[in-house]
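Enquirer: Test case, fold it:
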Amino acid sequence: MLDHVSVQCDDLAASRAFYERLLAPLGVTVAMDYGDALGLAGPDGFPRFWLGKAQGGVQREIHVAFVAPDRAAVDKVFEAAQELGTEILHEPREWPEYHPGYYGVFVRDPDGNNVEAVTHS
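Expert: The predicted model follows:
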């Protein structure tokens, strides 16, 4: 449904390193780099997730969920999060309260946002 999402980062370099490593199991890479803004793309090559330098003000937590092709990819995102030393909000598991087959992991990014990798298999 969404075309793209952009989040503001206190430390763009730290956020880039975090997201490049965390989302590598999902085939996500930096597709566009404007110096103060980065567009990350999945296998389709279209930059749908953007990181930008903070513009001031107080940042509020956001939640963003990335599509994983299967449970193995969700588990690999979890492994990447552990290697990054980030806060794990919820380890990978099925969430039947959402719907049968909803399998996801939830972690914090460097700016305190809630980041999820999920498959609906």
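
Enquirer: Please make it C-alpha for all contacts and neighbour counts, starting now.
Expert: Noted.

Enquirer: So which residues of this structure form helices?
Expert: Listed in chain order, the helices of the chain (DSSP state H) span 12-23, 71-84.

Enquirer: closest to Arg60 out of the ones you listed?
Expert: Nearest to Arg60 among those is helix 12-23 (15.9 Å), distances taken as CA to CA.

Enquirer: buried sites along the closest one?
Expert: Going by neighbour count (16 or more other CA atoms under 10 Å), the buried part of helix 12-23 is Leu12, Ser15, Arg16, Phe18, Tyr19, Glu20, Arg21, Leu22, Leu23.

Enquirer: how near is Val74 to Leu22?
Expert: Computed as CA to CA, to the nearest Å, the Val74 to Leu22 distance reads 10 Å.

Enquirer: With Glu83 instead?
Expert: 9 Å.

Enquirer: need the contact list for the residue lying closest to Pro69 once chain neighbours are set aside.
Expert: Nearest-residue entry for Pro69: Thr119, 6.1 Å, with adjacent residues in sequence omitted and distances by CA to CA, 6 or more residues apart in numbering. For Thr119, the residues meeting the contact criterion (CA atoms under 8 Å, 6 or more residues apart in numbering) are Val67, Ala68, Pro69, Asp70, Arg71, Val74, Gly101, Tyr102, Tyr103, Gly104.

Enquirer: here's the other one to compare against:
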Amino acid sequence: MSKLGTISHVALSVSDFETSTKFYTFLLTELLGYKAISVLPDVIIWAKENGLLIVIRQGTKTPTFAQTNPGLHHLSFRSETKEEVDELFGKIVQFQEQNKATQPASKILHEPAPYPQYVEGYYSVFFTDPDGIKLEITYMP
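Expert: Down below sits the predicted model:
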């Protein structure tokens, strides 16, 4: 199968590298099975066996992120089942509760629910990272 046109990587600039490192290590490594392949003082790169890379790096100023601004609307990660979405949601809530002092902007936007208006069987949870960037874990048959 050709790799032409497939996504190579997603790079995010963050306002607080230490806070975001903790959040994305939890999300990408502990929940989604990515492996940190490069850890530098101001850049971390995680990889998945399918070749997709996720990169965070220290930004230069606090972002003014809003869902309706031009730019990245949200980043969605697939799950294998609806039950896995529910399981990961529980772990995200637990992480947010344990880290609310240092991760106050990380919030659940919409608890796991079906979204048949997208595709029949679509089921997902929406939440934010420490900078308020919208993320999603979805099951789509």
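
Enquirer: Which one, of the helices of the first structure, ends up nearest to Met32 of the first structure?
Expert: Met32 of the first structure lies closest, by CA to CA, to one member of those: helix 12-23, at 11.9 Å.

Enquirer: Who are the packing partners of that closest one?
Expert: Contact here means 3 or more CA pairs under 8 Å, 6 or more residues apart in numbering; DSSP states H and E; on that basis helix 12-23 of the first structure packs against strand 29-33, strand 47-53, helix 71-84.

Enquirer: Among these, which comes closest to Leu2 of the first structure?
Expert: strand 47-53 (8.4 Å).

Enquirer: average offset between that closest one and the second structure?
Expert: With the two structures superposed, strand 47-53 of the first structure lies on average 1.4 Å from its match in the second structure, counting by mean CA distance after the TM-score superposition for the first structure.

Enquirer: Show me how far that strand is from its chain's centre.
Expert: Taking the mean C-alpha point of strand 47-53 of the first structure and that of its whole chain, the gap between them comes to 11 Å (CA atoms, centre = their mean, to the nearest Å).

Enquirer: List the contacts of the alignment partner in the second structure of Val7 of the first structure.
Expert: Using TM-score structural alignment, the partner of Val7 of the first structure in the second structure is Leu12. When contacts are counted by CA under 8 Å, 6+ apart, Leu12 of the second structure touches Ile54, Val55, Ile56, Arg57.

Enquirer: ok, of those, which come out buried?
Expert: In the contacts of Leu12 of the second structure, burial by neighbour count holds for Ile54, Val55, Ile56, Arg57, counting by 16+ other CA under 10 Å.

Enquirer: Name the nearest of the residues you listed relative to Leu135 of the second structure.
Expert: Nearest to Leu135 of the second structure among these, counting by CA to CA, is Ile54 at 13.0 Å.

Enquirer: residues contacting the residue lying closest to Pro114 of the second structure once chain neighbours are set aside?
Expert: In this structure, Pro114 of the second structure finds its nearest non-sequential neighbour in Tyr123, 4.2 Å apart by CA to CA, 6+ apart. With contacts defined as CA under 8 Å, 6+ apart, the neighbours of Tyr123 of the second structure are Lys82, Val85, Pro112, Ala113, Pro114, Tyr115, Thr138, Tyr139, Met140.

Enquirer: how near is Tyr123 of the second structure to Val85 of the second structure?
Expert: With CA to CA as the criterion, Tyr123 of the second structure and Val85 of the second structure are 8 Å apart.
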